[in-house]
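1. structure, please.
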Amino acid sequence: METGGVATPRVAVVVFIVKGNSILLGKRRSSIGDSTFALPGGHLEFGESFEECAAREVMEETGLLIEKMKLLTVTNNVFKEAPKPSHYVTVFLRATVVDPGQDPENLEPEKCEGWGWYDWFSNLPTPLFWPLEKMVKSGFNPFL
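-> Prediction:
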């Protein structure tokens, strides 16, 4: 989003959906981070709480209902190298699925190649989306 020719920071809400030691990741189809693995999430809309945004975005992208949401951290991400430079303040939540037996669906195939469960401690796919990779390398643990 631009105002007067200057890129304006936006707020993204993303979710570590946890099941056992695994998290849900999708392979991005986007001008930012194309073909990298990322958490479900999206842009905060006017008037939404972080939890409302998380639940809406996860439902729109995966068809999953989530619960037990908890705020984990916030990061400041500036993408200078992207085709269109952008700046995101990213809010990270943790949640669980209401029905652990339900499989995620790829409801936005134009934005994601598909969803899968990956063990956080031993089986993360590569390449990870840059902000997530930075968290992993810092020793961040979404289960704490």
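2. only C-alpha atoms from now on, for both contacts and neighbour counts.
-> OK.
3. which parts of the chain are helices?
-> All helices of the chain, identified by DSSP state H, fall at 50-62, 130-137.
4. and this one, so I can compare the two:
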Amino acid sequence: MAYHKNKKHPIPVVGAYVFNKQGKILLIKSKKYKDKYGGPGGHIEFGETIEQALKRELFEETGLLVSNPKLFDIKELINSKEYKKSGHFVSFRLYGCAFSDKVKLDPKEAYEYVWVYPKKALKMNVMEPTKQSIKKLIKLKKDGELS
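-> Predicted structure coming up:
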């Protein structure tokens, strides 16, 4: 869309926080994250719901399907140094459980992935906005609010 290029409007995006059956979370390493770990995600296309965008982006980047993703966080990233592209992003963060943990990365999107327990992820080379969202997930789980 044209307004993305002129940077006069916020850009809506989704971020996927996907768990496997062992309770590990999926992180991908990408050039767009300046070679740090982050979650799969991307732009919301015109006419898509947040959930539809998340499912599409997750499948395109990893080949994974997720069941019943739930919104748990919204982050505003304004010219964040964490991303290769600058801009004003409004990131809708959703979590869900993957039907499988067999990842098939799109090499244009990411070049490495790892399934890791959330607390261990905080000690890795993870983007700061991703760490903040993982901390929120850990707290939600501890408080019994994560289904």
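5. picking that back up, any idea which of the helices of the first structure is most buried?
-> The highest mean neighbour count among those, using mean count of other Cα atoms under 10 Å, belongs to helix 50-62: a mean of 21.
6. rewinding a little: how about the helices of the first structure, which one is nearest residue 73 of the first structure?
-> Nearest to residue 73 of the first structure among these is helix 130-137 (10.3 Å), distances taken as Cα to Cα.
7. got TSV for the helices of the first structure, with distance to residue 114 of the first structure too?
-> Listed next are the helices of the first structure as TSV, based on distance: least, Cα to Cα, whole Å:
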stretch	distance to residue 114 of the first structure
helix 50-62	9
helix 130-137	18
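8. ok, which of the ones you listed comes nearest residue 38 of the first structure?
-> Of all the helices of the first structure, helix 130-137 comes closest under Cα to Cα, at 7.0 Å.
9. coming back round to it: closest one to residue 34 of the first structure among the helices of the first structure?
-> Across the helices of the first structure, residue 34 of the first structure has its closest neighbour in helix 130-137 (10.6 Å, Cα to Cα).
10. quick one: that closest one to chain centroid distance?
-> Relative to the chain's own centre, helix 130-137 of the first structure is displaced by 12 Å; criterion: Cα atoms, centre = their mean, to the nearest Å.
11. who touches that helix?
-> 33, 38, 77 (Cα atoms under 8 Å, 6 or more residues apart in numbering).
12. try 7 Å
-> Helix 130-137 of the first structure is contacted by residues 38, 77 when judged by Cα atoms under 7 Å, 6 or more residues apart in numbering.
13. average distance between the longest strand belonging to the second structure and the first structure?
-> When the second structure is parsed with DSSP state E, its longest strand is strand 66-78. Strand 66-78 of the second structure, aligned to the first structure and superposed, deviates on average by 1.0 Å (mean Cα distance after the TM-score superposition for the first structure).
14. helices or strands next to that strand in the packing?
-> strand 88-98 (3 or more Cα pairs under 7 Å, 6 or more residues apart in numbering; DSSP states H and E).
15. quick check: angle from the strand it packs on to helix 50-62?
-> 80 degrees (axes from the mean of the first three to the mean of the last three Cα atoms, to 10 degrees).
16. how far does strand 88-98 of the second structure sit from the chain's center?
-> That offset, for strand 88-98 of the second structure, works out to 5 Å (Cα atoms, centre = their mean).
17. again with stretch 120-136 of the first structure
-> 12 Å.
18. same question for stretch 77-96 of the first structure.
-> Remark: stretch 77-96 of the first structure is offset 9 Å from the chain centroid, using Cα atoms, centre = their mean.
19. who touches it?
-> With Cα under 7 Å, 6+ apart as the criterion, stretch 77-96 of the first structure contacts 7, 9-19, 31-32, 66-76, 131, 142.
20. can you give me the first-to-last residue distance of it?
-> End-to-end distance for stretch 77-96 of the first structure, by Cα to Cα, to the nearest Å: 25 Å.
21. list the buried residues in it.
-> Going by neighbour count (16 or more other Cα atoms under 10 Å), the buried part of stretch 77-96 of the first structure is 86-88, 90-96.
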